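Q: Show me the folded form of this:
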Amino acid sequence: MQKKISPGKLHLENKFIRLLLDYAKYINLMLAVGIYNVGCCYQNGIGVEMDEGIHLLPKICRDGLANGLFIIAVIRVEKDEHKAFIYYQRSAEMGLVEGTFNVGNCYLKWNWS
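A: Below you'll find the model as predicted:
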């Protein structure tokens, strides 16, 4: 015989599950922010060699942190402007104003229309 669950208890259990899922997303975001900050230290040579931490930034991109994409673009611009443009564009699509600004600059610089 199946045990019946009251609608009120089921509602509370569903809210709890949603709360846990939201909390997990928050933890992932905080991890991404932490990795982003470590990446910034590498980018600026704070306590470490500059540019050694660029390998951390793609994880931030996967985690959806627009600033990470933007920093990759800033680092890449010295090496490959077209790859930098892709990262600027992705950060702009995620709503980062600086990314949008730099996409516009790329269009002006390269006379794209």
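Q: Please make it C-alpha for all contacts and neighbour counts, starting now.
A: Will do.
Q: OK, contacts around the nearest residue to Val74 once chain neighbours are set aside?
A: Sequence neighbours aside, Ala84 is the residue nearest to Val74 in space, at 6.8 Å (criterion: C-alpha to C-alpha, 6 or more residues apart in numbering). If a contact means C-alpha atoms under 8 Å, 6 or more residues apart in numbering, then Ala84 has 72-77 as its contacts.
Q: To compare with the earlier structure, here is another sequence to fold:
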Amino acid sequence: GLGKERSLQRCCPRPGPDSLCVPPPDPTWASLNLGALICIECSGIHRNLGTHLSRVRSLDLDDWPRELTLVLTSIGNATANSIWEKNTQGRCKPTPESSR
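A: Reported below is the predicted structural model:
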């Protein structure tokens, strides 16, 4: 696409040493409805959540219309995590190593 990777990478700074997929160093997937970039391991976890919770799409294999690119660049991982992880009800955040 239209420089999609550059646009998507620009929206999310490189992670610090304590981050868990926030964003991943080389994201290859995204959750459309959550507005976050994710690694391949987390894409499997997100797929198992079901499409009613997380709609996973490949950055490389799927088409990225301008509108969807704008959603990800507008939200980004930090904002998405601050919204979606706000009320985890005592549950731990899954990591890339979590079982599916």
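Q: overall similarity of the pair, as a TM-score.
A: After superposition, the two chains reach a TM-score (TM-score structural alignment, normalised by the length of structure 2) of 0.25; 44 aligned residues with a C-alpha RMSD of 4.4 Å.
Q: picking that back up, counting neighbours, which of the contacts of Ala84 of structure 1 comes out on top?
A: Ala73 (26 neighbours; other C-alpha atoms under 10 Å).
Q: can I assume that residue is in contact with Phe85?
A: Yes: Ala73 of structure 1 is within contact range of Phe85, at 6.8 Å (criterion: C-alpha atoms under 8 Å).
Q: Next step: the contacts of Ala84 of structure 1 restricted to helices.
A: 72-76 (DSSP state H).
Q: Let me have these in a markdown table, extended by distance to Thr100 of structure 1.
A: Below are those laid out as a markdown table (distance: C-alpha to C-alpha, whole Å):
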| residue | distance to Thr100 of structure 1 |
| --- | --- |
| Ile72 | 15 |
| Ala73 | 12 |
| Val74 | 13 |
| Ile75 | 17 |
| Arg76 | 17 |
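Q: what ranges do the helices span in structure 1?
A: Using DSSP H, helices in structure 1 cover 7-44, 57-63, 66-76, 81-93, 97-109.
Q: Most tightly packed of those helices?
A: A comparison of the helices of structure 1 by mean neighbour count, using mean count of other C-alpha atoms under 10 Å, puts helix 66-76 on top with a mean of 23.
Q: In terms of secondary structure, what does that helix contact?
A: Under the contact criterion of 3 or more C-alpha pairs under 8 Å, 6 or more residues apart in numbering; DSSP states H and E, helix 66-76 of structure 1 touches helix 7-44, helix 57-63, helix 81-93.
Q: now those helices as CSV including distance to Tyr107 of structure 1?
A: Below are the helices and strands packed on helix 66-76 of structure 1 laid out as CSV (distance: least, C-alpha to C-alpha, whole Å):
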stretch, distance to Tyr107 of structure 1
helix 7-44, 26
helix 57-63, 23
helix 81-93, 9
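Q: For Asn102 of structure 1, find the nearest of the ones you listed.
A: Among these, the nearest to Asn102 of structure 1 by C-alpha to C-alpha is helix 81-93 (6.4 Å).
Q: Could you check how far the closest one is from the centre of its chain?
A: 13 Å (C-alpha atoms, centre = their mean, to the nearest Å).
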